[in-house]
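Student: Structure for this input, please:
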Amino acid sequence: MTLSTAVPPPTSSGPVIDPPARFRDLLAAEWIKMRSLRSTPWTLGLVTLFVIAAAAVETWDSYTDFPSLSPEDQREPMLALADAFPLTGYWTLVFVAVSAGAIAVVSEYGSGLIRTTTVAVPARGAVMLAKAAVVTVVWTVVGTVIAVGCFAVSQAIYSGQDVSVPISNPIAVRALVASALLPTVCALIGLGLGVLIRHGAATMVTGIFTLIALPSFFSITTRWSAGINHAMVLTAWDRLTALWPQPSGDGFYRPTVTESWIVYAAWPLVAVVVALLVVRRRDV
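Tutor: The predicted structure is shown next:
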């Protein structure tokens, strides 16, 4: 007699549904995208060296002219900080940061990778927040390294004349923080413009025009024009890195420190909010 073992018939199961992506997974994915671009380390490294070198060159020029200054100017306590954050170097940094922020978005639209991303993660808002977070962290780190490097180099050069400014000085701290955050603000503006325009060259031109060229169209001799000028990022940075009190009653309208910090916060916030609204309402 043969005994047979009964085998239960196979049961059909429904489709396997992958769990939704966690936000930390989105952060890791966005970091991999940014890191995998061959231009990223070269761009960050070169712009860091360039801005610090610009601070060193300008400080050295002032240092060599130091003996020819009047005794009153030589005793000026903030003299050693005057060239720590050079305009040429930081304009270049603004150009690179706004372009990099735009590329973080535009490169995916240009290659079609954005379709794969939205299929894998339908929550477009979460993807955009992850992009903004990665851009914020990367450029804050880069901006901090550059600002601290510029400050250290300039003070090391001026230490030969015993007029260096300590990092604990409140004006030095304000200038350091403002300079460290400037590329972050610009990169987030570039990201927001990239979502709106979706074209690399057009986004970069728009960002550079808005940040660098547009403030020059509005003077500070009339109240309405000065109000627009004060709302510009580079105007805010210029005020936050100002070493001496701003004169009043001379026919010019100048921003306050508080207004400048508000501008610093408002631009990236508006850029990210607009990017979130656009990606949720517009088809890929």
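
Student: from here on, contacts and neighbour counts on C-alpha atoms
Tutor: Noted.

Student: close enough to count as contact, Thr222 and Arg254?
Tutor: No - counting by Cα atoms under 8 Å, Thr222 stays clear of Arg254, with 10.4 Å between them.

Student: between these two, which one's more packed in?
Tutor: Arg254 (19 against 12; other Cα atoms under 10 Å).

Student: right, and the more buried one touches His230 too?
Tutor: Yes - between Arg254 and His230 there is a contact at 7.4 Å, judged by Cα under 8 Å.

Student: Which residue lies nearest the spatial centre of the chain?
Tutor: Computing the C-alpha centroid of the chain and ranking residues by Cα atoms, centre = their mean puts Thr184 first, at 1.9 Å.

Student: Need the three-state assignment for it.
Tutor: Secondary structure, DSSP: H, G, I helix; E, B strand; the rest coil: Thr184 is helix.

Student: now the other sequence, so there's something to compare against:
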Amino acid sequence: MAVAGQVLRSEWTKIKSVRSTVWTLGLAALVTVGIGMLISALSRNEFDNLAPQDKIQFDPTFISFAGMGLGQLALIVFGVLVVSNEYSTGMIRTSLAAVPQRGIFLFSKITIATLLAFAIGMITSFAAFFTGQAMLGPFKASLDDPGVLRAVIGGGLYMTLITVFSMGVAAMLRSPMLSLGILMPFFFLVSAILGNVSATKKVGQYLPDQAGQKVMQVVTAGDDKPYGPWGGFAIMALWVVAALLGGYVVLKKRDA
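Tutor: Below you'll find the model as predicted:
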């Protein structure tokens, strides 16, 4: 336990001393809240022009999270940098020499980064909700409406899991450029295509981001996904566990 505590403190020092990792968290919050406010304001102005079916499916809570798609970009970068920076600089050799217990090393790194992502994710999710609802005016939702609190908490959890998934992938690939070169197209191109093409839609709905975003939805009219909010969250969590296990196996078996 004493060793684990020392490693946790060491990883905290590493993260806070690298300015780029700190800035990415702030950028994630800023982008998520800012774009959410903008889309919410536009949605308020266009609500009267919506078709009747679109008005039924109007989800003011989910609309306030419209910026999360881009905000998660910064969280992906944060997760990748936390894990793979040491590989790109060669410091991983020193770290593993100091902490030969590779499981403790990886656990400590991921624990500190996850706690940071969780704190930022929750603050951002609540901030995005309240500012977005302020922009929606008469069409806003209230935090005590059915399903809303779950969706807002789910938004923070979603941001956390995206970060942890990125860390698991980075631990497997051990390169910031390769990790980002795979994760960015995966979330911003591949997932979108698979989820919107009828032939692949049934596959796309089980990808981590599409499944995880279900927990942020309150209005489910017109949604034909075969799982509920927490079911989608569980699917995303399984992806995260698989990525972490893969990262641990690679770290355990390969030299630095």
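
Student: Skipping adjacent residues, who's closest to the alignment partner in the first structure of Phe118 of the second structure in space?
Tutor: Correspondence of Phe118 of the second structure to the first structure, assessed by TM-score structural alignment: Thr140. In space, and not counting its chain neighbours, Thr140 of the first structure is closest to Thr184: 5.5 Å by Cα to Cα, 6 or more residues apart in numbering.

Student: Now do the contacts for Ala170 of the second structure.
Tutor: If a contact means Cα atoms under 8 Å, 6 or more residues apart in numbering, then Ala170 of the second structure has 79-80, 83-84, 176, 179, 247 as its contacts.

Student: Show me what Tyr90 of the first structure lines up with in the second structure.
Tutor: Checking TM-score structural alignment: Tyr90 of the first structure goes with Met68.

Student: sec struct for the residue nearest to that match when sequence neighbours are not counted, please.
Tutor: Excluding the flanking residues, the one nearest Met68 of the second structure by Cα to Cα, 6+ apart is Thr32, at 4.8 Å. Secondary structure state of Thr32 of the second structure, per three-state DSSP, is helix.

Student: Kindly tell me how buried Thr32 of the second structure is, as a neighbour count.
Tutor: 25.

Student: ok, now Gly137 of the second structure?
Tutor: Residues near Gly137 of the second structure, counting by other Cα under 10 Å, number 13.

Student: from memory it sits against Leu42, does it?
Tutor: No - between Gly137 of the second structure and Leu42 there is no contact under Cα under 8 Å: 11.4 Å.

Student: Now check Thr61 of the second structure against the first structure: what is it aligned to?
Tutor: By TM-score structural alignment, Thr61 of the second structure lines up with Leu81.

Student: list the contacts for that match?
Tutor: 151, 154-155, 164-165, 172, 243.

Student: Can you add distance to Ile32 of the first structure, neighbour count and secondary structure and give the residues you listed back as CSV?
Tutor: Compiled in CSV, these are given as follows (distance: Cα to Cα, whole Å; neighbours: other Cα atoms under 10 Å; DSSP: H, G, I helix; E, B strand; the rest coil):
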residue, distance to Ile32 of the first structure, neighbour count, secondary structure
Phe151, 32, 25, helix
Ser154, 35, 28, helix
Gln155, 37, 23, helix
Ser164, 41, 19, coil
Val165, 40, 21, coil
Ala172, 35, 21, helix
Leu243, 40, 17, coil
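
Student: Out of these, which is nearest to Trp237 of the first structure?
Tutor: Proximity of those to Trp237 of the first structure, judged by Cα to Cα, is greatest for Leu243, which lies at 11.9 Å.

Student: Tell me how many other residues surround Ile52 of the first structure.
Tutor: Applying other Cα under 10 Å, I find that Ile52 of the first structure has 25 neighbouring residues.

Student: Cheers, nothing more for now.
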